[in-house]
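# the amino acid sequence is not available; the structure is as follows:
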């Protein structure tokens, strides 16, 4: 796990200033505390920061190929590097180290861009090849590791593991992109492939860029996709055994390290399954850690302790305050772009705890996307059965009218909050899911925007990204399409961004075995009945894990990392809410109607409406804008 940065001149081989490359890597020093390197050649500079995990002595970067023609700077881990190395050796390639880094650069020399399809892991890397006359940038299948890039006025392309690396280059213009702000408010994060800084892009998951001097900046090339178009055959028992085998392999592959290794353990299904399989594969007690809260509604430590005792792990727990909003500025610095998933706070805390004793931690992320574990997916699947009973032309006026008439009961029990369901039944599948997965709906955003900001969007809507992904999905049914869109948008934009930034902020490598691409492809082929039955998501996975875990772990209500943000804005953050409305960087942008912001705060603090998530979004946006662009932009 590392940080990378670099500069490549597209048109002429002008010299690269080493100080600029080092400034870019210095900005992300937390990603690689164990070493740094910089390599220059005419028209190109590669920088690297190392968090040493495998081959602590030999894996120094940037690393040259054996023939000296290619140079690599790489962030990530390739778990099947031994197998790829063995294949390369049969083709005459020789190796000087025992690192996966050298395997990547030799794989490139052997297969060119096709090398990425042979790698199983998480990665973002840059290879400059003198012989082929190109710079190759690539990102792993699911987007576990990030890669930002931008074209500058001097004809260069700069790239780095985090936005702050690019911001360190003096020629990058800091101009906000308001369409990304709409994406952020609609979804809760700035999606993968775009950025809040105009002109900056993220290389999408499963894509590569092949840059050649004298040619314009190309479009990214997709080298991997997941398909829901086929269905696996076989009994539940047969598929269960296949699933367990894939999970075992994914976990054991990610236990290879030359440094202390452990796991996050929340006590939920996914992290408990990972710990169970780690314990099965390990001769020593697995090191696990959990974060608990001083508020019982948010605390899961008793479940984590139950799993830790069951597998005799070396378990550590730390209790933190549910009012842990003191981390706001730390998170703003770590994420650069505004990020509204409040579970980033406990994610940072558990990474901080883990780093005290280990350098690598396995997490349970990915199973909800692969096997349909989110509650919103079970609701969507149930609604889809109703949508299938009548055409949209009949549903839209019927349920649309009912949805308008039904009151918005934020204060009421969940079963009385039918307004969203009724509105969803009156929409297309894609529109309904796009709104269900979002945070601040279009009507509320429109209420917030100034007239000038609304015109500047030119019809752009955050939800259209989801709708387009669902309609283009290689899929058989609506559930397939929703899962596909989650994997393409939500997973890299929210979940993996959260884990990468929070873990790397404390120099911890997080590995996600349940995002092994073989598991993802297996889950995409499962019949719907094997993914979901009634209100139970991840059905086959839970059945498979019964040999390891008790039912009170497997079938209890999903909690996840939660924080009491609504209460914060009526209590300790009440003054912050008032400042958002009246004296913040948001007001200086001209994007928002001050009266609308003030009304949102008043409605929330009176208790008539729950705008806690929106206020959290606005607070994080305000802090990020101030850091990225300064006041008055």
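Thanks, I have it. Small disclaimer: the values here were computed from a predicted structure and weren't measured.
# going forward, measure contacts between C-alpha atoms and count neighbours the same way
Fine.
# strands of the stretch 501-633 of the chain, start to end?
With DSSP state E, counting those that start in this stretch, the ranges of strands along the stretch 501-633 of the chain come out as 509-511.
# report the central residue of the protein.
Closest residue to the average C-alpha location of the chain: residue 496 at 2.2 Å, with C-alpha atoms, centre = their mean.
# now stretch 295-304: buried residues?
Using 16 or more other C-alpha atoms under 10 Å as the test for burial, stretch 295-304 gives 298-301, 303-304.
# count of residues packed around the closest residue to residue 139 other than its chain neighbours?
Nearest in space to residue 139, with sequence neighbours left out and distances taken as C-alpha to C-alpha, 6 or more residues apart in numbering, is residue 124 at 4.4 Å. If you count neighbours by other C-alpha atoms under 10 Å, residue 124 ends up with 27.
# show me the contacts for residue 124.
By C-alpha atoms under 8 Å, 6 or more residues apart in numbering, the contact set of residue 124 is 74-76, 137-140, 145-147, 161.
# likewise for residue 344?
Applying C-alpha under 8 Å, 6+ apart, we find residue 344 in contact with 331, 498-499, 502.
# mind picking the two most distant members of these?
Among the contacts of residue 344, the pair separated by the greatest distance (C-alpha to C-alpha) is 331 and 499, at 11.9 Å.
# picking up where we left off before, and which of the contacts of residue 344 is nearest residue 193?
The shortest approach to residue 193 among the contacts of residue 344 belongs to residue 498, at 15.9 Å (C-alpha to C-alpha).
# neighbours around that closest one, how many?
25.
# just give the closest residue to it, not the sequence neighbours.
residue 344 (5.9 Å).
# pasting the second one now:
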């Protein structure tokens, strides 16, 4: 895994200072501590930081073709590179390295942009073609690997894996985008179609960008998207066998490595399934690692240990304190933009533990999105059944009024939050789902933002992107639409950003076999009843894995780690909560009296505002680094 950076001048081929490219790459040294490289030519410069995984001694980057016409800087892994090498050799290609990077050079020569459809992997790369006078950038189907870019005042386009790579360029104007603040306050992360630094863009998952000399920078082009409109046919048994086959292929393809490899093991269904299939495919004991917590209600070590013993893994575990807030500044530095998913603390710790013994770790990320594993899908399905029984006007009248008078109970599990459910039933399904994936409600955001900030937003509302995605989804069912929207926003913006930044912060490569695009495409084609049945998400996967895993692993309630944020802001972080209202940066966008009020109410126990205070604190610290 690596970090990439570069500059491209499409209008006129201005000279590029290699030192500037080096600085942009070195800002991401944690992504590639094993080597670095810079290549420049008139109007273009490419930089690279390398974490050696395949062909450790060879494959330096940036890499050029034999005739020097093509040069690429690349971050990722192409899991089918050996098959592609064979195919390209049959077309006359001559390879001089043993890694996967060179496949991009020969693939571009043979197929041009169409080569993307042949790649199975996680990647972000930039390829310069001196003959065609262009720069081609692309990102993998699901958005596992990041790529940021920005047009500069001198006519150049700068790009980098992480925002900090762009921040190393002196011409980047550091101004906050108020719309991204709205998005962050709504979801707890800055989505991939936004950036806290105005003008910076993220190449969307499954998109490419072709910039030609003498032409302006176009909009990215989509080259892949998940399709929920098709339906697989066959018996439950046949689909079950196909699902296991696709999972097995996905895991095995991700075991190729020239450095030590292991897996995260939480004791949940997804990571346990990955470990089971790794053990099946490996002649050696699989290396696994688990983080435990000093709060018994959230400690899954016993379940992880059960799986480790079942498959005779080389298992390591470590206990961390639930009040592990000392990591806050480390995470702020790793993410650049504010990120309020508090599970990032635990993810960082398990990556840190894994890196002590391995350089590559497989995770179970992706199964919940692909196979409707989140509880919110179950609620959405139930609410849609009720919506279908009553006309819109009656629902708005009856449920809206009931929801308005019902007492608020955010502290309770959603199944018992009648106010939330009643208000959701009064709304359109897409509107209700968009709110359900949020953190801070539109009502509270309206109270928090200052009059000037609301004017600057110009009607921009974070939830609208979710609603558009659901209404435009290639789908047949409400659950299809919800999953599709999560693939567009939640997965790349939260889950994959969290895994990428925390793993790369400790120079660890994380691989997600359950996000193999062939597995995802198959899962999206399954009838909804095979994804979600009887209140059980991932129904077919759990049934299929009964041959590998005990039922108390497959069918136990999700536990997960719940960071005690609320307690922190009434205890060790109470001072932080009080100081938020005095922040110069926050006062430029928010009503400080409202911040002071919610901090006071929370500290006194009169109201529950822990998540909002956490969001504001992470935003303030990120803004200090970016704009302070």
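Cool, got the structure. Only a predicted model underlies this, so the values are computations on that prediction, with no experimental measurement involved.
# so which residues of the stretch 251-400 of the first structure form strands?
Using DSSP E, counting those that start in this stretch, strands in the stretch 251-400 of the first structure cover 261-264, 287-293, 314-320, 360-362.
# so which of the buried residues of stretch 295-304 of the first structure belong to helices?
301, 303-304 (DSSP state H).
# which parts of the stretch 401-550 of the first structure are helices?
Secondary structure of the stretch 401-550 of the first structure, counting by DSSP state H, counting those that start in this stretch: helices at 419-425, 429-437, 442-448, 451-457, 463-472, 478-485, 496-504, 517-525, 528-531, 539-544.
# of all those, which one is nearest residue 213 of the first structure?
helix 496-504 (31.5 Å).
# mean deviation of the closest one from the second structure?
Aligned to the second structure and superposed, helix 496-504 of the first structure gives a mean residue distance of 0.2 Å (mean C-alpha distance after the TM-score superposition for the first structure).
# picking that back up, format the ones in helices among the buried residues of stretch 295-304 of the first structure as CSV; extra columns: distance to residue 619 of the first structure.
Putting these into CSV (distance: C-alpha to C-alpha, whole Å) gives the following:
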residue, distance to residue 619 of the first structure
301, 29
303, 33
304, 32
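# of those, closest to residue 56 of the first structure?
Here the nearest of these to residue 56 of the first structure, counting by C-alpha to C-alpha, is residue 304; it sits at 32.5 Å.
# nearest spatial neighbour of that closest one, skipping sequence neighbours?
That would be residue 267: by C-alpha to C-alpha, 6+ apart, it lies 3.8 Å from residue 304 of the first structure.
# and for residue 511 of the second structure?
residue 362 (4.7 Å).
# among the contacts of residue 344 of the first structure, name the buried ones.
331, 498-499, 502.
# nearest to residue 109 of the first structure, of those residues?
Looking across those and measuring by C-alpha to C-alpha, the closest to residue 109 of the first structure is residue 499, at 32.0 Å.
# surely the closest one and residue 347 touch.
Yes - contact criterion C-alpha atoms under 8 Å: residue 499 of the first structure and residue 347 qualify, at 7.0 Å.
# against the second structure, where does stretch 307-324 of the first structure fall?
Under TM-score structural alignment, the alignment places stretch 307-324 of the first structure onto residues 307-324 of the second structure.
# what comes up buried for the matching stretch?
307-308, 311, 313, 315-317, 322-323.
# what does that stretch contact?
If you take C-alpha under 8 Å, 6+ apart as the criterion, stretch 307-324 of the second structure is touched by 267, 272, 275-276, 279, 285-295, 301, 305, 345, 353, 549, 563-564, 568.
# of those, select the buried ones using a PyMOL command.
A single PyMOL command selects the buried members of the contacts of stretch 307-324 of the second structure (16+ other C-alpha under 10 Å):
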select buried, resi 267+272+275+276+279+286+287+288+289+290+291+292+293+301+305+345+353+549+563+568
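# what number of residues lie near residue 204 of the first structure?
27.
# map it onto the second structure.
Residue 204 of the first structure maps onto residue 204 in the second structure, by TM-score structural alignment.
# hang on, that match is in a helix, isn't it?
No - counting by DSSP: H, G, I helix; E, B strand; the rest coil, one finds residue 204 of the second structure to be coil, located in no helix.
# please name the nearest non-neighbouring residue to it.
Closest residue in space to residue 204 of the second structure, ignoring its immediate chain neighbours: residue 192 at 6.4 Å, by C-alpha to C-alpha, 6+ apart.
# touching, that neighbour and residue 200? I think so.
No - the pair residue 192 of the second structure / residue 200 is not scored as a contact, 10.7 Å apart, by C-alpha under 8 Å.
# ok, residue 577 of the first structure - contacts?
So residue 577 of the first structure contacts 569, 601, 615, 619 (C-alpha under 8 Å, 6+ apart).
# keep only those of those that are in helices.
Going by DSSP H, the helices hold 601, 615, 619 from the contacts of residue 577 of the first structure.
# and of those residues, the nearest to residue 260 of the first structure?
Nearest to residue 260 of the first structure among those, with distances taken as C-alpha to C-alpha, is residue 619, at 37.3 Å.
# the closest one: neighbouring residues, count only.
Counted with other C-alpha under 10 Å, residue 619 of the first structure comes out at 23.
# any chance of a markdown table for the ones in helices among the contacts of residue 577 of the first structure, columns distance to residue 507 of the first structure?
Shown next, in a markdown table, are those (distance: C-alpha to C-alpha, whole Å):
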| residue | distance to residue 507 of the first structure |
| --- | --- |
| 601 | 37 |
| 615 | 30 |
| 619 | 26 |
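# that older thread, what lines up with the residue nearest to residue 498 of the first structure in the second structure?
By TM-score structural alignment, residue 344 of the first structure lines up with residue 344.
# how far away is that match from residue 308 of the second structure?
24 Å (C-alpha to C-alpha, to the nearest Å).
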